[in-house]
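> for reference, the sequence and a predicted model appear below.
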Amino acid sequence: MLKKASIAAMTALLAATLAVPAYSAAAGGPKQMIVMQQSSKMYDNGQLFMATQPTEEKKGVTFVAARSLASKLGMQVTYNAKTKEYDFMNNSVKLRYKLNSASYTVNGTQANAIGAVYIKNGSLMVPLRSLVSPLGMTLALDKQQKRIVVSGSSTSVPNPTPTPDPGGETPVEPTEPPNPTDPPTTPTPPANEPPVARFITDKQSYRIGEQVLYTDQSTDDKGIVKTEWMNKQDVFFEPGNYTVTLRVTDKEGLSADYSLDVTVTNEILYTKEQYDRLFTKIGDKFPIDAASVLQFQALNYAIEKSGQQTLMRLNSPETIYEEGIYYSDTASGNVRFLLHHQNNRTSPVRIYLIATNTNEDPVIVTSGKIGIGGPSTYVSATGKNALARYLQGTNDSVTTVIPPGESRIVLREISNIRLDTGKVITAHADLVTSQPLRFTSVVVNDGRDPLVAMPQLPVLPWDGKHARGTFEQADRSITLRESLGGSPSRMVLADQTYDSYLQGYDALSGMPQVNSGNYGSNYTITLERVQPNTLIALNARGGHYGGAFLVNGKLTYMTTENILSNSSEAGVLYRTGSREEKVTIVFSPASGSNLPINLIFLPLPSAL
């Protein structure tokens, strides 16, 4: 009889154990979660929080952003990238979901989740009931307020009652403390979880020509390394609904998408032309009617001499096919060198500028500003970068004394660069000499001594295409005192009609040379009176153009990200404010680009 009573007591105890939910009211305080239908809003005991995705209804099943809700239920979440399984667990319950499957496990026991779990914009969506029912929580639908009330206990469960596994064995917690002499156990790092993509806009609808402000709110457990936008525009110029998508990728290659509709009404704030002229960033470009530019008033101006300045343009032969002397001439005082070459030899080369003193006294050479672009495979890039670095350069002078009858390598910043096959180099460099010196441009294979090789090197002829020679009075100063900006106008530069080309000579052949485009010439343009709200832009008229300008002492690339591709584009150099301004522009025509160019002056529409 005693044995039967014991068995009955144990059976009753086991039944009571199985009846206790994982989240018992006795173990913790009461808990109420409110899930708003078709909304991201959720409430945890009255405290509002936002889920990563709004709830969705599919065939009568409510799906929720699982991670958002689980975190409030005190559950940890891990992801196995190989099996595409998600584990949600606390002290007593472990749920395992498999992506795109309606079957899941509760403490290892197979169960039906009613609906297949899926990913929405980077968030795992699971049936709400499948997540909360195993925790002993109940659901109640409040149709009037469009919400689901989830009731149960607190997620804090001290000393929870173990749940039997499907094999009928009850897990027993260890009663023996670990041996302190055992080696420490290395914790298994958590599996990488996919990122959560999300962004918001500052408004729900916009007028035509109104800026859209996007705020990226994406997150990831290990950091996002790549962000891609599809159909994202700062402004829209046609009414309608536009779907903008954000894709984010984490360090291990997992990615997630998030899409949002932007609504554009029929109301017009700005036309595209107005918007481009008002808001295109300094250094960026906008489309323009190429033919209309030629209808702008062409401004007349006088070119003033800027003092003694010798320019040696070292640009022919432009393509390097052999070792040799590429140019040589005698100059003194302020000397500038413009070098532009591409190496087409099968071996790397170096370019040296050698100064030889043929005087009876020592000659002092002092270096000035220098800017080098390259080596690069992109011709326009070397020209733009060399000019930008030259314009920003400082006169950190290096002085060299050359004894009578001797030669020295000068401007070693150039010869320090090895020019590999197919690469292009451009350099602007200034020197000042106390007496005349013969300057020789020498190209030799990398590793060869140019001073030893120079007497045996051939003098290479002019290539018949690219200018090579010496040009005096190379710099130009232009001052416009008339008021600009009241109506569209343009200033034509380096075109031979409004702005004549430099005339010079090739010292090696004795032939006259024309510096078409005035490459290497420094321009200083002073605009005494630019009206308020005037746009100053650059329009390339000879083809593509990529250069740099100093506008009131501030460097502006043309363009910052690319180049002006043709005459149907204009790049923004400057905008005046609410008062008349004096504007100074300093530049030199960029090597690798086409001339002429136009400075254009456009009145701006009123900003709303």
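Sure, I can see it.
> CA only for contacts and neighbour counts going forward, please
Noted.
> my read: Asn112 touches Ser103, true?
Yes. In this structure, Asn112 is within contact of Ser103 by Cα atoms under 8 Å, at 4.8 Å.
> neighbour-wise, which of the two wins?
Set side by side, Asn112 and Ser103 show unequal neighbour counts under other Cα atoms under 10 Å, the larger going to Ser103 at 17 against 13.
> the more buried one contacts Arg96, doesn't it?
No. With contact defined as Cα under 8 Å, Ser103 and Arg96 do not form a contacting pair (9.1 Å).
> contacts only, for Val379.
For Val379, the contact set (Cα atoms under 8 Å, 6 or more residues apart in numbering) comprises Val424, Ser591, Gly592.
> this is the comparison structure:
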Amino acid sequence: MKTQNWFKQMTKRVLIAGLLVSLAGTGFGVKEEANAAERQPIKVEFVHGSKKMTINGKAQQMTAPLPVVKGVTMIPVRTIAASVGASVYADSKGTHIDTYFNKVTLNNNMRGANRNGSYVVLPNAATQINGTMHVPLSAVKLLWNATYVFNAQLKQISITIQPEPNVPPVARFEAPYEVKLGEPIEFKDLSYDPDGKIVKTEWTGRKSTYFEPGVYTVTQSVYDNDGARSEVVSQDIRVTEEVMYTPYEYYMRYGNPGDKFEVDGKLMNTFKEVDTIESKGGRTLYMSNAPERFFGEGLLYEDTLNDASRLFLHHRNGSDERLKLAVVVTNNESESVKLTIGNRGLAGPSVSAMQFGSAAVARYFASSQPREMIIEPGTSAVLLPELEKIIMNPDEGFSGLLDVDMDGKLTFSTMALKVDTDPISAVSMVTELEKVGNRGKFFDTDQYIEVNEKVGVTESKLRLGQRGPAMAGVDALTGGMTINGGEYGAVTTVKLKNVAWGTRIILNPRAGIFQGAVSVNGKVVYVPSGGHVKVGEGALIYTQPNQPAGAAGMQPAPEVTIQYSSPGASSLPILFVFFPGSDYK
């Protein structure tokens, strides 16, 4: 039997606009998710003469105090609906307040009500007051599994509603039974939760397409907001030997940012290099990467900074004990200095340098809330207390990239320390570790590249990596020159001013395996989305939209801005390669 015959889609009722306005205007109408998730008794409290009320202790504001009609306290139905997560709608039969197990129908100015198909006589009539249905207080016992207590001294009404049992969610999906190699596959998720909402979906075997013939089993299960799991449902998909698209053809048409696939690296290297306008400037770079692998406590690097700067830290614990990194900032001047920590990315501990190197760059591009510190004269402070919580076991490493701004001179000391060592006490006592690798201070490290020619008309490329003299700096601990050949810690901003509609942009590494991240128009793209990408592979990082119809299509296509920073353990050069969208319609 085919999937479409297994079930019918759930039909959702539409709420009457007037009721929605009433609920929204008083802050109700949204299910109290925490209450539903806990499945604990729900307590609703009112105070006569006050607009305030609480649902399970959470304060709410009503538009007016509880009305009293002929000596009878009236309760707005919206409060009950909000507390139990009921849907409220109206039709020719009346006003309905429905949960999975309890369905109530009320009619204005009538004592008769319907609960789960049974007729119920209320002590007083349900009444519309200011556009909202109300019921007498005593009716809550008849219409819901509830009790109430009135405290005359406090003028307080407490209603306790017993929770309904949870109904597990239902997992259901539709998918084709037979597809070709490289054929796009649409999965229709038809799962639902009868009395709550689905908060998590788990799949196995699901792919957007398949590139090997055979039979693939896809399973699905879902979880609701009470933690209940559905039964597992499955379906087999047969993939024939007929080819619709190769991996390259498929991902260039339907790929998402971060998808990787095989490319002709030699051919792409022959593509025309785009014309550029370039400049350098930006932040001073403080690089602590030598020794990359340390074998005990000691000073990794120390230097002074007094302007807009960026710290690049990349180290691994080579000892047989657990160690941590710490950065201490010292003010040796006569006036206080304000230090602002801007964008930052910290990653680790991990045994995979590619993993923590790429994660640090991705988190840096994701932006951070600024943090300010005042460093008084003659004092020291820990730059990032959270860094000390990253404890590295033997062979684990860490990478960090962070912007710092200051209005005076400060000394930054990066140290490897034992877990219990106090960084402030250690900063004046630790000995310098042997330099193995690169470290130092570098000026004007950020690169700005503007491309004004139209890209995406024909194949073309932009190569990053040593687009000029090598990045040279000074090691403050030795006084000697140092070279940052990988341009680690530097940020390159590429502005593509004229990108043809439909253009595909991929990143292709040229110096071995690569795992990193870029920012494209402010959005972080992992390169690739999983694992790493090789010289013979490319990762899609951006697809320019297709040209829209009408007047909108006569406007220039959007500009594209790409930001790149070399992740630790990956190397330059890389290529940004531009492909015409017309080839993949």
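Received it, and whenever you're ready, just let me know what you need. Only a predicted model underlies this, so the values are computations on that prediction, with no experimental measurement involved.
> just checking, what packs against the strand ranked longest in structure 1?
Taking DSSP state E as the criterion, structure 1 has its longest strand at strand 424-445. Under the contact definition 3 or more Cα pairs under 8 Å, 6 or more residues apart in numbering; DSSP states H and E, strand 424-445 of structure 1 sits against strand 324-343, strand 349-356, strand 363-376, helix 379-392, helix 450-453.
> what does that strand correspond to over in structure 2?
Across structure 2, the stretch matching strand 424-445 of structure 1 (TM-score structural alignment) is residues 397-418.
> and if you look at stretch 69-85 of structure 1?
By TM-score structural alignment, stretch 69-85 of structure 1 lines up with nothing in structure 2.
> hmm, back to that, of the contacts of Val379 of structure 1, which is the most crowded?
Ser591 (30 neighbours).
> surely that one meets Glu318?
No. Look at Ser591 of structure 1 against Glu318 with Cα under 8 Å: they stay out of range, at 11.4 Å.
> common neighbours of these two, please.
Taking Cα under 8 Å, 6+ apart as the contact definition, Ser591 of structure 1 and Glu318 share the neighbouring residues His340.
> helix, strand or coil for Arg129 of structure 1?
Using DSSP: H, G, I helix; E, B strand; the rest coil, the three-state assignment for Arg129 of structure 1 comes out as helix.
> map it onto structure 2.
Per TM-score structural alignment, there is no equivalent position to Arg129 of structure 1 in structure 2.
> how close does the longest strand of structure 1 sit to structure 2?
Taking mean Cα distance after the TM-score superposition for structure 1, the mean distance separating strand 424-445 of structure 1 from the aligned residues in structure 2 is 1.5 Å.
> need the single longest helix in structure 1, by residues.
Secondary structure of structure 1 read by DSSP state H shows that its longest helix is helix 2-19.
> what's downstream of that helix, the next helix or strand?
strand 30-36 (DSSP states H and E).
> residues in structure 2 matched by that following strand, start to end?
The counterpart of strand 30-36 of structure 1 in structure 2, counting by TM-score structural alignment, does not exist; no residue aligns.
> what sits up against the very next helix or strand once past that strand?
Past strand 30-36 of structure 1, heading to the C-terminal end, the next element that is a helix or strand (DSSP H and E) is strand 41-44. Identification of contacts with strand 41-44 of structure 1 by Cα under 8 Å, 6+ apart yields Lys31, Gln32, Met33, Ile34, Val35, Met36, Leu48, Phe49, Met50, Ala51, Pro54, Lys72.
> how far away is the first one from Lys305 of structure 1?
When you say that, I think you mean Lys31 of structure 1. 86 Å (Cα to Cα, to the nearest Å).
> equivalent analysis for the last one, please.
As defined by Cα to Cα, Lys72 of structure 1 lies at a distance of 77 Å from Lys305 of structure 1.
> check contacts around the residue nearest to the spatial centre of structure 2.
The C-alpha lying nearest the average C-alpha coordinate of structure 2 belongs to Ala366 (Cα atoms, centre = their mean; 9.2 Å). With Cα under 8 Å, 6+ apart as the criterion, the residues that contact Ala366 of structure 2 are Asn343, Lys523, Val524.
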